[in-house]
Structure formats: C-alpha cells, structure tokens
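1. this one's structure only:
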C-alpha cells in the first residue's frame, strides 16, 4: 500500500505522528543533555522508555479530548490545561523513578536533604516543565484535528461541486432536439406508408446506431476528432434520407487533428442548427462544411453553412445563440474549459454562418 493511501487512514496517521513526535522529543532531549554535560552510558536506553511512557499517557488524553469535542471552547481550554498538567505530573514522577533506578550515581545529594515543602517544590518544578511538553502535544492534537476536519469539509465541497458539474454536463449532453427525433420518425413513417420498407429499415438502423453512440459515451469523457466525425456521419446519414440531394456535405479534417480529443457530440447540435436554418428553409438546399485543424496548442473546429446567416432579420435572434443547439454547445465548452476556449459566430462569405471553436489541444494517447 502506498504511503499516500496509508496517510488517509486516520488510525495509521495518528500512530505515525505519535512515533515521529515522541522520537523527535527524545532526540532533542538527548542533544540538550549532550550539550550541557556528560551523557550516562545507558541514556540511549532510558530515553525510549520515558518517551514511550509519555506517548502512552497521551492515549487517555486523546480519548478525553474526543469525548469533550462538542463542549464550549472555554470548557475545553480549561480541561486541556488541567489534563495536560496532571499527565505531566504523572510523567515526571515516572521519569524520576526510572532515572534514579537506572542511574543511582546521578542522585543529587542536595535533593536527599530536602524536607517537606522544599522536596515538593523541587518535584513540581520538573513536573511543570514536563506538563509543557504534554500541553504542546495537546495543541498539536487539536491543530491537526481541526486541519483534517477542514480538509474533509473541503473535499466534500469539491466532490459536491464535481457532482454538480458532471450533472450539468450530462444534462447539456443529453438534450437531444425533439425536432430531430420527430422528423426522423415522421420520415420513417412516410417510408413505411410508401412501402419503401428497405429504406425505412436502413433509417431505423442508422437512428439506432446514432442513439446508442450518444447514450453509451460518457459526457465527462472525450473522444477523438475522428470518432466525433464518424458519429456525425451517422447523424447526417439519417438527414440525407430526408433531404437527399438538397443536403451537400464537405469534410476537411487535417491528419494532425484526427487524434485530438474533444467533447463527444459537440458538433451535432451545431450541424442540426445549420440544417434547420440553412437547408430546410432553402428550396435548393445548401452545403454544410465541417473543418478541424490544429494550430499551436489549440484545436480549431468549424461548422460552416451557406444559408441566410446572420444577415437574415428573421433568423438573427435564433441563430445568434439563444437556440438550444448553440447555447448547449457554448455552455458545455464553458463548463469543460472555462476561459481556455472560444465560441464565435461570424458571416460566411458570400452568405451563411460560420461557427468557430477553439479548445486546448489534447492527444488521444494521453486520454487514459
């Protein structure tokens, strides 16, 4: 198991910090003794013992602090100070007993002559120092505890934001235009009434393949431009049955762009928009061109038609972005890329509408 995963386990993290903290105290105490005087021969055995006792004494403190976690701040502060001092007194008594039994030659003759209040004051002077160590441990315990709670709260917030982000993308992704389904089913019905069952069956098959593709692909995942174009061809094969020669198509996909990644079914609503305004309303139909190329660190996509474009007052409001198709694509790009994308409408020369999209260039070999 990796260290990062182990550190996510609170029990493992607590004991890891315990061992690290008390080891650090033992090393620093040893260096202090070494600096101020000669170190007894068995001192390296003494320090692990008293460090272990100090660590054991903090376990009841941990249980106490967890029990009083919901108390008011003032009550907790008072309890922490008292508990730390009591633990420090017990720890100092243990340290003194162990030290003078392991190193009897280190007994201070002056201490043997202490009587009454002097002996008590000498003991509590050391106990106060030990209590400061326990109080520091208590402060670190609460600090780390609060930090972990804040991190958990932050993770929950990020997870909630991610789930909302994913839900938003899925909602945008699955907004299939009901007009497309209505028109397709109506065309199939007409073919059946005309007894052209073979073409009707072909159209049903194409519709099934397109819907399966649209539902099977996770909107949070990206597909290559090549895969997106193939899905677009599935959709356009259906529309070709409706419009026949009135719908002319041009694909200009650079080889460098074929393996670039993009959101799945991003172009379909744009092409559907072009069919609705540039093809369906024109007696002679029209042409739709789909382009994809790379430029530096960007992937450039374009959907171009030769319909009335933005010059038509009747279509200006619908085609300038308030329609579901254009708004859907614009919002998806904003959700996925933020300021690193652009979605721009412009005139097609001599007439028509051009939709230019710029997104960061990503390659298929980095998708996994």
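-> Cool, the structure landed. None of these values were measured; they are calculated from a predicted model.

2. going forward, measure contacts between C-alpha atoms and count neighbours the same way
-> OK.

3. residue 22 sits in which helix or strand?
-> Counting by DSSP states H and E, the element that carries residue 22 is helix 10-36.

4. residue 261 against residue 224, yeah?
-> Yes - Residue 261 is within contact range of residue 224, at 4.4 Å (criterion: C-alpha atoms under 8 Å).

5. give me the more crowded residue out of these two.
-> It is residue 261, of residue 261 and residue 224, that has more neighbours when counted by other C-alpha atoms under 10 Å, with 25 against 20.

6. about what we covered before: who touches the helix or strand just after the helix holding residue 22?
-> Scanning forward in sequence from helix 10-36 by DSSP H and E, the next helix or strand is helix 43-67. Helix 43-67 is contacted from outside by 18, 22-23, 25-26, 30, 80, 83-84, 87, 91, 94-95, 98-99, 102, 134, using C-alpha atoms under 8 Å, 6 or more residues apart in numbering.

7. buried set for the helix or strand following helix 43-67?
-> Per DSSP H and E, helix 43-67 leads on to helix 73-102 as the next helix or strand towards the C-terminus. Across helix 73-102, burial judged by 16 or more other C-alpha atoms under 10 Å covers 80-81, 83-93, 95, 99.

8. also stretch 124-139?
-> Of the residues in stretch 124-139, those buried under the neighbour-count criterion (16+ other C-alpha under 10 Å) are 124, 127, 128, 130, 131, 133, 134, 135, 137, 138.

9. this is the other structure I want to compare:
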C-alpha cells in the first residue's frame, strides 16, 4: 500500500481582536465602586501630601482621579468604545456628586443648627413679650402668616395661570397669543423687589395700611408666570390623538379640555403648581415692604401687619444674638419642612388624579 499523505485540517486561527467591537472582556459590576474608592484614597493622599487644607480641593482631586482611572482601566481591559462610554458616565456621576455637595451641606447645617430650639413650644408660641436677644419665643405667628399669604396667592394665581395656559395651548392664535406669551416670559424674570414695589405704589396711592393680602398680591405676580409656563408645557405633552378621538365623538371642545386634556396632564400641572408655591414661600422682599412684620399673632390677613417665615428668619438674623440665630435656623428648618410637605401632597394628588391605565 502506497504511503498516502494524510492531509490534516489546518488549525483555525482566531480572528484578530476588533478593538471597536462590543464583545470581549468586561469589568465587573463593582468596578465603578472600586474606582471611586481608589480615587478617594488618591485625593486624600495628594491633598495631605501637598498640605492642602481645604477638603473641597481634596474632593476635586478625587473627582479628576476617578475619571482618569475609569477611562484608563476600561481602555486597558475592555476597548476604546467602552472606555468612551465609561468616561461619559463617570463625568455624569462626578457632576451629580458635585451638585449634591452644596445641597447636602445646606440641609446638614440647617438641620444640625435648627433642631436646637425646634420643639412644640417653639411651634406653638409667638414672640410676644420676648426680647429678641434673649432665649424663648416661637414661630407660630410666622407660620400663620406664611400659610395665609401663600394660600391667598395660590387661590388667585392658580386659576388665572391655568386658564391662561389653556387659552395659549387650545385656543391661542395670532397677535394676542403672542403678546400674552411675551408678557409671561417677561414676568418670569421680574425680581421679587420689583413686584413688591409695584404693589407698594398702589398701596401708597390708595392710602392702604400694611396687611398680609398686599404681600399675597406681590407673591401672585411672582407665582403666576411659573404656573402658566409649567401648565402650558404639560398641556402640550398631551397627545393630539386624545383630543381628536374625543372631538370625533361629538364632544364639545370645552368638555374635551375638562375631561380629557386636564386629567391627562394633572400630574405635571400639580407639580408645577407646587414648584410655584415653593418659589414664593421663601420670598422676603415683598413681605418687608408690604406686610412690615409683627411680633404678635395676627390671624386676619386683611387687617394689620403680619409676619411670615422668611421675614422672621431675616428679623431674627438681624438681631445678631446667639438666641436669635438659633431661632432663625429653626425657622429655616420649618420652612424647608413646609416645602417638603407640599411636594409630598402634590405627589399624592398627582398619583390619585392620574388617569388609570389598563394592562
């Protein structure tokens, strides 16, 4: 038998690795946490070694190190495409952390200094008979003033803003709609002191006495454009198919707006209203000009001077004593809690009134 050459199949050669493909080695899920830990160590080591006293500088060094480590390690282990994605993600995380630092610092400072005098007595008593430079007194009169002034402004601004937004989205055409849009944009940038001066001029011409409702009118001017703009954007997000389907059934347009458009956008509208309320809840300048402040409890916003939480904070901080500083921080904490409760209520209403969706 002749010796026949046996041809063996050649061993397959693996294709060269494509640096731009998505397949290949990948970092574990805990890699970003490891990068962050390594960056913190580097930031502390470099900051301490260089004699930097500011912890902000340490944090900035750690942020830069986190981005560099993420990109370098991802390029080495995975590929350049994944490294670019990791770089963008790292920058987003760094920006988020940098944005959260002042917020967390503000909350921590307010809570740590506000809890010193925040108790039931502080919430249920006014400053009647208590010298501002001594301990004691409370914020009850300021809470009443804030609730009444913000409440009156909300009652006025929300219907006007809602109807204006409905007109602009559903009916507005031509020069009138453009003029309304222009003035709403202008009002959005009006400083609070200007709104206060406008109402103050009316008060002086009409020879009116300082009262809570005058401050509410100035707050209404500040609140109205926020309500209009937020409601307008929410109404624009409602699909036109819903309107067309309802109109095709012969439903009048006003009923379509009332029963279809507004319920669909109620979640966003409520959120916008709460943002507007939070916008005016901390205004101080109009209250100083128009309400004048009051150490006593005044439950009538239409007669006599009133106080409010922002004015109370300004008033106590101006005194300059340790006791007044504590009361100012406690009132600031009460104001933050007030705004947070408003947002929780808004979320609850939005969830309750949101249109039900089936499976």
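-> All right, it came through fine. Keep in mind the model is a prediction, meaning the values are calculated, not measured.

10. TM-score for the pair, please.
-> In this superposition the chains share a TM-score of 0.23, using TM-score structural alignment, normalised by the length of structure 2; 130 aligned residues with a C-alpha RMSD of 6.3 Å.

11. quick revisit: residue 208 of structure 1: which of the buried residues of helix 73-102 of structure 1 is nearest?
-> The closest of the buried residues of helix 73-102 of structure 1 to residue 208 of structure 1 turns out to be residue 80 (C-alpha to C-alpha; 68.4 Å).

12. spatially nearest residue to that closest one, not counting backbone neighbours?
-> Spatially, and ignoring its direct neighbours in sequence, residue 80 of structure 1 is nearest to residue 138 (7.1 Å; C-alpha to C-alpha, 6 or more residues apart in numbering).

13. who are the packing partners of the helix or strand encompassing that neighbour?
-> When elements are assigned from DSSP H and E, residue 138 of structure 1 belongs to helix 117-173. For helix 117-173 of structure 1, the elements it packs on are helix 73-102, helix 324-337, judged by 3 or more C-alpha pairs under 8 Å, 6 or more residues apart in numbering; DSSP states H and E.

14. report the inter-axis angle for it versus helix 73-102.
-> For helix 117-173 of structure 1 against helix 73-102, the angle between stretch directions is 130 degrees (axes from the mean of the first three to the mean of the last three C-alpha atoms, to 10 degrees).

15. hmm, back to that, can I get the helices and strands packed on helix 117-173 of structure 1 in CSV with distance to residue 207 of structure 1?
-> CSV is the format used below for these (distance: least, C-alpha to C-alpha, whole Å):
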stretch, distance to residue 207 of structure 1
helix 73-102, 65
helix 324-337, 19
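
16. out of those helices, which comes closest to residue 182 of structure 1?
-> Proximity of those to residue 182 of structure 1 was assessed by C-alpha to C-alpha; the nearest stretch is helix 324-337, lying at 16.0 Å.

17. ok now the helix or strand residue 230 of structure 1 falls within, how far from the chain's centre?
-> The secondary structure element spanning residue 230 of structure 1 is helix 225-243 (assigned by DSSP H and E). Computed by C-alpha atoms, centre = their mean, to the nearest Å, the separation of helix 225-243 of structure 1 from the middle of its chain amounts to 34 Å.

18. what comes up buried for it?
-> Residues of helix 225-243 of structure 1 classed as buried by neighbour count (16+ other C-alpha under 10 Å): 225-229, 231-242.

19. helices or strands next to it in the packing?
-> On a contact count with 3+ C-alpha pairs under 8 Å, 6+ apart, helix 225-243 of structure 1 meets helix 178-193, helix 197-216, strand 261-263.

20. next SSE after it?
-> The C-terminal neighbour of helix 225-243 of structure 1 among helices and strands, as given by DSSP H and E, is strand 247-253.

21. out of the helices and strands packed on helix 225-243 of structure 1, deepest packed?
-> Mean neighbour counts were compared across those using mean count of other C-alpha atoms under 10 Å; the top stretch is strand 261-263, at a mean of 24.

22. quick one: list the elements packing against it.
-> Contacts defined by 3+ C-alpha pairs under 8 Å, 6+ apart place strand 261-263 of structure 1 against strand 222-224, helix 225-243.

23. tabulate those (a markdown table), appending distance to residue 331 of structure 1.
-> As requested, these are arranged in a markdown table below (distance: least, C-alpha to C-alpha, whole Å):
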| stretch | distance to residue 331 of structure 1 |
| --- | --- |
| strand 222-224 | 16 |
| helix 225-243 | 19 |
